[in-house]
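Colleague: The amino acid sequence is not available; the structure is as follows:
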């Protein structure tokens, strides 16, 4: 399954609803060092890869921070003021952090520093933190797989500054993914200044790699390389019948003139290291990117003659200086890559991203667009050449609007949209198996500020749409799960999904949290689950909804969760720690 943002929130069974229990749910292993664990892909043998987020006890270096600077003083005063508005008291000072390393021992101080640093994520003079890790599952554990991270002196261990994503797994357990390089802490003297300034810089933005079943890694080189790491990602892998492997993703193919001009104008090595300047340019779009394919033989040697740029849906015009982008998200055993690409309409009208497939170096769109703000994605393809994906009208205020899922049969040129649970219900498809069963996530509540999203199962043959939670036992103390998103469906019909479950709340250091009365607190977390069909399921009538305040008030989760967004959202009452 390709990488996607995963969302989850708590809900209860619809009151008085009668249904047949057709699936059994098994809770999969979770990573004990993080708050949320997600499955990203699985093969028919049940071997999985995934991701975990909100890593506890992130290492925070304060040695380079000027605690007399107005920025951190104002942040502290705002933090303290927000507590006082709720009749709460702050239990640390900036001096405690600077001189006594309070951020390593006091969870509230640690949370404050994480928030402060995260608000400066675009500033190269501050430490970079990432709380997400790649996960390799076994039958009993969900263990971290370190991709490109490395030990750094300023953290006394792994830098915890890298993005690490395992995106797909082949039938024999060979996995692919991508990761960023760890940040180095360096000293640099700016032009016209006498003292050094601390900077954080990295060697590359993103690099694709393959992980053999024995754990060894093979880097997948992109089409283009430069002194600043270039760019590549791997999103899907298939083991073919002859024992070879087909991997798809995206690669940089060039640096266009617009990027070159910005580099020449800004990256002079005067006010920051050149690598830091390039990092800033990369964050705003620097490389020309193309959907890309790697072919490897049965011994994991790259076959250069079949490793290639898959194409793009437009032709660069003469004197056109901007970058263009296409990407591949999945491939089937027939070797048909699917994804999306920019396309051109009229004289100079470029659609941002349009869903389609790649054939003989050409991009074939499968979704029609007639407005510049529309966009679409092709997410998965089965071995019968049926593509599934979704389209949306626009991207605004951090989310897509009017999201509709579809399937497209390449052999028959047939496009059909899938009717969701109600008019206006956003639906995100995630996978399709060879039997034509389609899964994903869709909104199930109307007229609420934050609609709840549940996992769905759609049968292409019968045109039947089901809320997966309606096919499970009623939510209860013995069955505390709400399945929020279905991620992978195998040809045997097993569904790998994300559910939410109420557990004891932990602070940013990983300690169990208690309220002022000494009572343990609770929160909802994302966990991976496996759903297997139960053909002997009997009807069950769920009880009416009951109030579950701490569950209902829990926020949605994301596959990539921001470190911290705002003090008012993340501040906790001062608590007695266990």
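Modeller: That came through, no problem. Note that this is a predicted model, so its numbers are computed, not measured.
Colleague: only C-alpha atoms for contact and neighbour calcs from this point on.
Modeller: OK.
Colleague: What lies in contact with the regular element (helix or strand) spanning residue 330?
Modeller: Using DSSP states H and E, residue 330 falls within strand 326-331. Strand 326-331 is contacted by residues 2, 235-238, 246-250, 289-292, 311-313, 337-342, 353, 378-381 when judged by Cα atoms under 8 Å, 6 or more residues apart in numbering.
Colleague: what's the answer for stretch 21-38, then?
Modeller: 50-56, 137-144, 470-473, 498, 506, 510, 525-540, 559.
Colleague: so residue 245 makes contact with residue 297?
Modeller: Yes: contact status for residue 245 versus residue 297: in contact at 6.3 Å, counting by Cα atoms under 8 Å.
Colleague: what about those two, which has more around it?
Modeller: Taking neighbours as other Cα atoms under 10 Å, residue 245 and residue 297 compare with residue 245 leading, 23 against 15.
Colleague: Residue 378 versus the more buried one, what's the distance?
Modeller: Between residue 245 and residue 378 the computed distance is 21 Å (Cα to Cα, to the nearest Å).
Colleague: ditto for residue 466
Modeller: According to Cα to Cα, residue 466 and residue 378 sit 22 Å apart.
Colleague: With residue 32 instead?
Modeller: Distance of residue 32 to residue 378, computed by Cα to Cα: 34 Å.
Colleague: Which one's more surrounded, these two?
Modeller: When residue 32 and residue 378 are compared for neighbours, residue 378 comes out ahead with 32 against 15, by other Cα under 10 Å.
Colleague: Go through stretch 282-290 and flag the buried ones.
Modeller: Of the residues in stretch 282-290, 282, 286-290 count as buried by neighbour count, 16 or more other Cα atoms under 10 Å.
Colleague: let's bring in a second one:
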């Protein structure tokens, strides 16, 4: 079933159908950029998921070509009319047809107004508003889009799924196996105050829980510490059904004391206990006041959890400082290969400073092992590991007095650490994925200016040949796409990437937007594309008759500050709309 069909069956108000018209421990100086006569070129294929939302971000791709994407602000959301006060003067003043809207049949203008109103409440941490998730996840097989539902459920209030629970899928192993994290289902809780005022609160039991979607069923991956719902995230899975992530294992004393205040009727005040708890969550209780540890959940073929293993810190907090006995520390496993070796990041200290930061780490045989020399690169992280025991990640160092992030490859078998040459010495670069052919993809800065936000292009780095290539140089000369980030590559060398395009804007219902004079409203958008290898292809010679090489359309397209911020949000690290909900692997 196409996702558009699923949408059509779930609204509580009239929906507007989607239009189909839019479519080495040092820099390696011997590494080189790809020449104009490379061994392969790529063609661009847009995924149909781009029709579902304002922006659609690449996430992961399996060896069958199934693409996992994150959609931001999807179209045609269902409205829970019971949470709209149609007697409110402001709402009445902004609706063109109050009666039709209240009856569940708003016109396009009123539908857009109500959606905007609900989004404002959701993004502002309102606990009395209907919730709309900023991000949803989908699996695209080239023709259809199937939503990764996470913990969302069908409700009568929305006449289908609520689309209120944020669901961020991180990795697809095959079409039947997806891992990620999500919010719990938001439900209404009615409360009458001492002054006889009835309030409908909208709450959830947890703000982040890892899951595996196996054969269509969602398997929750709970933490050992579940107070206030606890916290867990799942990032990847191997063929042995070992899922890696992070989970809460302990509360700080400060959090224990805060919960005790909620449990005291006089201290809590005239609010429900669950609301007091949820206010703690919104204040960052589960992310800032809980120890979280790298975790491996072992599943059986039916998706049942057989065992759960957590990994320690690489140091003893009390040995660093007596004040750290109740500090919340964190580590997380972000990837795992079929040999069961997990990599990720861990809190650590350097030179006995009472300042914690993240360091790239390996989780193996019950131990947490730091990978990168902190004297040269900190912070750092390990993003992925393939079945050849090649680890990729990033480390931050000082270049001409400025902190720059550089990607690396680390061969676990011979202990060789390499920071390849990227676009230029002052460019920051991030590796996102590596396949079993030892090809790395990611993105790096391509502008030389000192602006805080610099334009980025996607890259491919072949460890076998030590060739670093701008992916835009592998497209045809007149490509309308600017490939700004590459998030995944499968063993067929198919790449899932983010592209920047300038297209006509759409409203909350997916309808094209026009100015009052009838002209098109254009906007920069992020879409997901597959880059498919062309057999025996060679890169187009873009040289003009005057032997000048013009910039490719894709490589030179205007890159707005807002669009760059969107890419920063999602590239295996997505920032959730609520202030206490940040995802590590990872942006997304």
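Modeller: Good, I have the coordinates. The model shown is predicted, which means the values in this text are computed figures rather than measured ones.
Colleague: tm score of chain vs chain?
Modeller: After superposition, the two chains reach a TM-score of 0.78 (TM-score structural alignment, normalised by the length of the first structure), with 511 aligned residues with a Cα RMSD of 3.5 Å.
Colleague: Just the buried residues from the contacts of strand 326-331 of the first structure, in ChimeraX please.
Modeller: A single ChimeraX command selects the buried members of these (16+ other Cα under 10 Å):
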select :2,235,236,237,238,246,247,248,249,250,289,290,291,292,311,312,313,337,338,339,340,341,342,353,378,379,380,381
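Colleague: show me where the stretch 151-300 of the second structure has strands.
Modeller: Listed in chain order, the strands of the stretch 151-300 of the second structure (DSSP state E, counting those that start in this stretch) span 154-155, 160-161, 167-174, 177-182, 187-192, 198-203, 209-214, 217-221, 232-237, 242-251, 290-299.
Colleague: Which residue numbers in the first structure does the last one align to?
Modeller: Just to be clear, that refers to strand 290-299 of the second structure. Counting by TM-score structural alignment, strand 290-299 of the second structure lines up with residues 287-296 of the first structure.
Colleague: So residue 450 of the first structure: helix, strand or coil?
Modeller: coil (DSSP: H, G, I helix; E, B strand; the rest coil).
Colleague: how deep is it tucked in, by neighbour count?
Modeller: 12.
Colleague: just residue 491 of the second structure next, same as before
Modeller: Neighbourhood size, residue 491 of the second structure [other Cα under 10 Å]: 17.
Colleague: Just say helix, strand or coil for it.
Modeller: Criterion first, three-state DSSP; result for residue 491 of the second structure: coil.
Colleague: Tell me the counterpart of it in the first structure.
Modeller: Aligned counterpart of residue 491 of the second structure in the first structure: residue 491 (TM-score structural alignment).
Colleague: The second structure: matching residues for the strand holding residue 330 of the first structure?
Modeller: Mapped onto the second structure using TM-score structural alignment, strand 326-331 of the first structure spans residues 331-336.
Colleague: Make a markdown table out of the buried residues of stretch 282-290 of the first structure and add distance to residue 502 of the first structure.
Modeller: Below are those laid out as a markdown table (distance: Cα to Cα, whole Å):
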| residue | distance to residue 502 of the first structure |
| --- | --- |
| 282 | 39 |
| 286 | 43 |
| 287 | 43 |
| 288 | 44 |
| 289 | 42 |
| 290 | 42 |
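Colleague: just the strands in the stretch 1-150 of the second structure please.
Modeller: Under DSSP E, counting those that start in this stretch, the stretch 1-150 of the second structure gives strands at 27-28, 32-33, 41-46, 53-61, 67-74, 135-140, 145-148.
Colleague: Need the contact partners of the second one.
Modeller: Contact with strand 32-33 of the second structure is made by 421, 466-470, as judged by Cα under 8 Å, 6+ apart.
Colleague: Could you rerun that using 6 Å?
Modeller: The contact list for strand 32-33 of the second structure, computed with Cα atoms under 6 Å, 6 or more residues apart in numbering, reads 467-469.
Colleague: Over to the fifth one?
Modeller: Here strand 67-74 of the second structure makes contact (Cα under 6 Å, 6+ apart) with 52-61, 134-140.
Colleague: now do the first one
Modeller: With contact meaning Cα under 6 Å, 6+ apart, strand 27-28 of the second structure is reached by 419-421.
Colleague: Where in the first structure does that strand fall?
Modeller: Mapped onto the first structure using TM-score structural alignment, strand 27-28 of the second structure covers no residues at all.
Colleague: Superpose on the second structure and give me the mean offset of the strand holding residue 330 of the first structure.
Modeller: Following the fit onto the second structure, the mean deviation recorded for strand 326-331 of the first structure is 0.5 Å by mean Cα distance after the TM-score superposition for the first structure.
Colleague: Run the chain-centre distance for that strand.
Modeller: With Cα atoms, centre = their mean, to the nearest Å as the basis, strand 326-331 of the first structure stands 16 Å off its chain's centre.
Colleague: Mind checking what helix or strand follows it in sequence?
Modeller: Using DSSP H and E, the helix or strand that follows strand 326-331 of the first structure towards the C-terminus is strand 337-345.
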